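Engineer: okay, sequence plus prediction incoming.
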Amino acid sequence: MQLDLNLLAALDALLEEGSVAGAAARMHVTAPAMSRSLGRIRRTTGDQILVRTGRTMTPTPYAIAVREQVHELLHQVQGVLAPSRELDLATLERTFTLRWHDSLIALSGPALLAAVRGQAPGVRLRFIAESSIDTPELRRGEVDLEANANRPSAPDIRAENVGESRLVIVVRQGHPLTRIRTVTAEQYADAEHVTVSRRGNLSNALDDALARLGLTRRVVATAPTEAAALEFARGSDLLISVPEATTRSAVADLGLAVLPLPLELPSAPIYLSWHQRYDTDHAHAWLRGLARTALAM
């Protein structure tokens, strides 16, 4: 049997109004049209629903028994087809999963968590590490928000550029390059380097920029996270080249120095990405707004 949701609305109106005329006025249809709907409901349920007693109509025992259930079902359907435009943050209970680059978690995660806790104490955030391969969790709904330097190519994934940061060199305090007023491209290339790559790549756009100048550098190691790479730089003369914004909290804590990068490269972008299914999800939109602010700080 195929369910007609219009009959559910008509049944709710009939049970609430207790008459065909009243239900017709409520549904903005004619009385004959509502009578036809009542006939269809009777055939579908096998019950009279309303029976005439004198000048009024009285609900049957079955109608009385299902009245509240019908009203609740209609309310749920309306909620699905026309979701509420209001979001009650004080009572919102939801867990969001965020897959962010580790440096962005360290840099912007605390500000985002504080904002969420201040507005919606029932919301929980799950920050998870990036994978070494491209994974479909955004599409499957297992990840709510991604934040990294990669713009997704899938047509069903939304992406917004929420910030950018220029690349800088990070070295230990006392490194020989800290005694040079301006590091040249040749000096940069002559040093030994650690790259950050969750896939273990030994080359990146920096090597392409050096190649255009006829230069090459020696990469002696890769690290899956910036935190690990910074530790390598901290205890050696190795160089690490990373976005300036991601070094703010770590440099002072680890006793590292920041130097300008002697190459003409565009700033590293920061993309916030989500699946299109969440475009009109008000709680998700609220979180995106907070994340956008935190990442832009």
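Structural biologist: Right, received. Where do you want to start?
Engineer: contacts, neighbours, all on C-alpha from now
Structural biologist: OK.
Engineer: and the helices in the protein, which stretches?
Structural biologist: Taking DSSP state H, the helices of the chain run over residues 5-17, 20-27, 31-45, 61-81, 102-119, 137-140, 185-190, 205-212, 226-234, 248-254, 282-296.
Engineer: winner for burial among these?
Structural biologist: Among the helices of the chain, the stretch with the highest mean neighbour count (mean count of other Cα atoms under 10 Å) is helix 226-234, at a mean of 20.
Engineer: could you give the angle of it to helix 102-119?
Structural biologist: With axes from the mean of the first three to the mean of the last three Cα atoms, to 10 degrees defining the directions, helix 226-234 sits at 130 degrees from helix 102-119.
Engineer: on that earlier part again, would you format the helices of the chain as CSV with distance to residue 149 included?
Structural biologist: Formatted as CSV, the helices of the chain follow (distance: least, Cα to Cα, whole Å):
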stretch, distance to residue 149
helix 5-17, 46
helix 20-27, 53
helix 31-45, 57
helix 61-81, 35
helix 102-119, 10
helix 137-140, 16
helix 185-190, 24
helix 205-212, 13
helix 226-234, 13
helix 248-254, 17
helix 282-296, 12
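Engineer: which one, of these, ends up nearest to residue 268?
Structural biologist: Proximity to residue 268 (Cα to Cα) singles out helix 205-212 among the helices of the chain, at 10.8 Å.
Engineer: next one for the comparison:
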Amino acid sequence: MQLDLNLLAVLDALLEEGSVTGAAERLRLSAPATSRSLGRIRRLTGDQILVRTGRTMTPTPYALEIRDDVHYLVEQSRAILEPKRTLDLGTLRRAFIIRGNDALTTAIAPHLLAAIRQAGPGLSVRLLAEADVDTNDLRHGRVDLEISSTLPVLPEISHETLGDDRLVVAFRPDHPCAGAPLTVERFAAADHVIVSRRGRTEDPIDVALKDLGLRRRVVASAPTSTAALHIVSRSELLVVVSEQICRSTLNVCGLHTGTPPFALAPVPVTVAWHQRYDNDKAHAWLRTQVRDAFATFLGRVGACRGPAA
């Protein structure tokens, strides 16, 4: 039996996208052509691969079992067949797209943009704000990198943890909490603003307080840490933010920080990308620049910490 290896690429796209339309868009094929390929795959494997459940399609147990192997074979085939070109940043024309938390993006942007400007005239970067809902933009190739504090859940998303940051309580120098030790009772009695891209008014801190038999009043949520810190600088509210990542904004706003009066886990800083870029030399270069930018930022912030309560 003659095997059409192109079907592996179609199968890989179908298993990642979970739909004929999505796979067709990725492969730049028509939906009917992709549907015909799915029919051939079904006949070859003796399995339905994707079955319709309402308006979506769900992979069969067999499809889930072979998904990682199929992806590996496709990536290995590309590595073998593609020419081993060296990376010439001076002639490369590419616009990288990075989505990230506002504080993280602000922290690394100066060093990252300096590296991109120096590397080549055809390079640029688009910095996008976090979406207020979870997206599949990495999977669909609409975003090159996502920088956040959460780990990816999709198996085809690669990631690297660059480091972590501790959480601190920020407030104005003349805030009532600035004049005495910040006990858990004083923390809970104060009014708060929290950072939530989805507009939520509760977060893990409320769970920690509930375990201690306490509640706090959350007056508002802000979509970014920068917005929350500016609000705090003009009010008698408290906000909990990442210490190092938000240091420049903390200093500009003239805010003091204190240690939370209960244990809070450090916030990881994670960069994520789709596996299709694992062996892409330009993408690997971008990841290195993001890694270096974060390390440079941490080195600088250590020398310019603001006042602590």
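Structural biologist: Arrived safely. None of these values were measured; they are calculated from a predicted model.
Engineer: and of the helices of the first structure, who's closest to residue 92 of the first structure?
Structural biologist: Of all those, helix 282-296 sits nearest to residue 92 of the first structure, with 8.3 Å by Cα to Cα.
Engineer: show me what the closest one is packed against.
Structural biologist: helix 102-119, strand 157-165 (3 or more Cα pairs under 8 Å, 6 or more residues apart in numbering; DSSP states H and E).
Engineer: residues in contact with residue 284 of the first structure?
Structural biologist: 144, 278 (Cα atoms under 8 Å, 6 or more residues apart in numbering).
Engineer: what lines up with it in the second structure?
Structural biologist: Here residue 284 of the first structure is matched to residue 283 in the second structure, going by TM-score structural alignment.
Engineer: next, the distance between the ends of stretch 220-238 of the second structure.
Structural biologist: 11 Å (Cα to Cα, to the nearest Å).
Engineer: let me fix that, I meant to ask about stretch 122-138 of the first structure.
Structural biologist: 23 Å.
Engineer: repeat that for stretch 231-239 of the second structure.
Structural biologist: 9 Å.
Engineer: so what touches it?
Structural biologist: 169-172, 175, 190-195, 228-229, 253-255.
Engineer: which one among those residues gets closest to residue 36 of the second structure?
Structural biologist: For the contacts of stretch 231-239 of the second structure, the nearest to residue 36 of the second structure is residue 195 (47.9 Å; Cα to Cα).
Engineer: let's see which of the contacts of stretch 231-239 of the second structure end up in strands.
Structural biologist: Of the contacts of stretch 231-239 of the second structure, the ones assigned to strands by DSSP state E are 169-171, 191-195.
Engineer: would TSV of these with neighbour count and distance to residue 79 of the second structure be doable?
Structural biologist: What follows is those, written out as TSV (neighbours: other Cα atoms under 10 Å; distance: Cα to Cα, whole Å):
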residue	neighbour count	distance to residue 79 of the second structure
169	21	49
170	30	49
171	30	53
191	16	56
192	22	52
193	22	50
194	26	46
195	23	43
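Engineer: include distance to residue 149 of the second structure when you put those residues into a markdown table, please.
Structural biologist: Shown next, in a markdown table, are these (distance: Cα to Cα, whole Å):
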| residue | distance to residue 149 of the second structure |
| --- | --- |
| 169 | 18 |
| 170 | 19 |
| 171 | 23 |
| 191 | 25 |
| 192 | 22 |
| 193 | 19 |
| 194 | 16 |
| 195 | 13 |
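Engineer: and of those residues, the nearest to residue 108 of the second structure?
Structural biologist: For these, the residue nearest residue 108 of the second structure by Cα to Cα is residue 195; the value is 19.8 Å.
Engineer: name all residues that make contact with the nearest residue to the closest one once chain neighbours are set aside.
Structural biologist: Leaving aside its chain neighbours, residue 195 of the second structure sits nearest to residue 222 (5.0 Å; criterion: Cα to Cα, 6 or more residues apart in numbering). Contacts for residue 222 of the second structure (Cα under 8 Å, 6+ apart) come out as 193-197, 199, 228.
Engineer: ok, these in the first structure, which still hold?
Structural biologist: With both residues aligned by TM-score structural alignment, their matches' Cα atoms under 8 Å, the contacts of these that the first structure also has are 193-197, 199, 228.
Engineer: how many neighbours does residue 145 of the second structure have?
Structural biologist: Neighbour count for residue 145 of the second structure, taken as other Cα atoms under 10 Å: 25.
Engineer: that one -> the first structure?
Structural biologist: In the first structure, residue 145 of the second structure lands on residue 145 (TM-score structural alignment).
Engineer: my guess is its match contacts residue 125. True?
Structural biologist: No: Residue 145 of the first structure is beyond contact range of residue 125, at 10.6 Å (criterion: Cα atoms under 8 Å).
Engineer: overlap of the contact sets of the two?
Structural biologist: With Cα under 8 Å, 6+ apart, residue 145 of the first structure and residue 125 have common neighbours 97-98.
Engineer: now residue 175 of the first structure: closest residue in space that isn't a chain neighbour?
Structural biologist: Once flanking residues are discounted, residue 175 of the first structure sits nearest to residue 237: 6.2 Å by Cα to Cα, 6+ apart.
Engineer: if anything else comes up later, I'll come back, but that's it for now.
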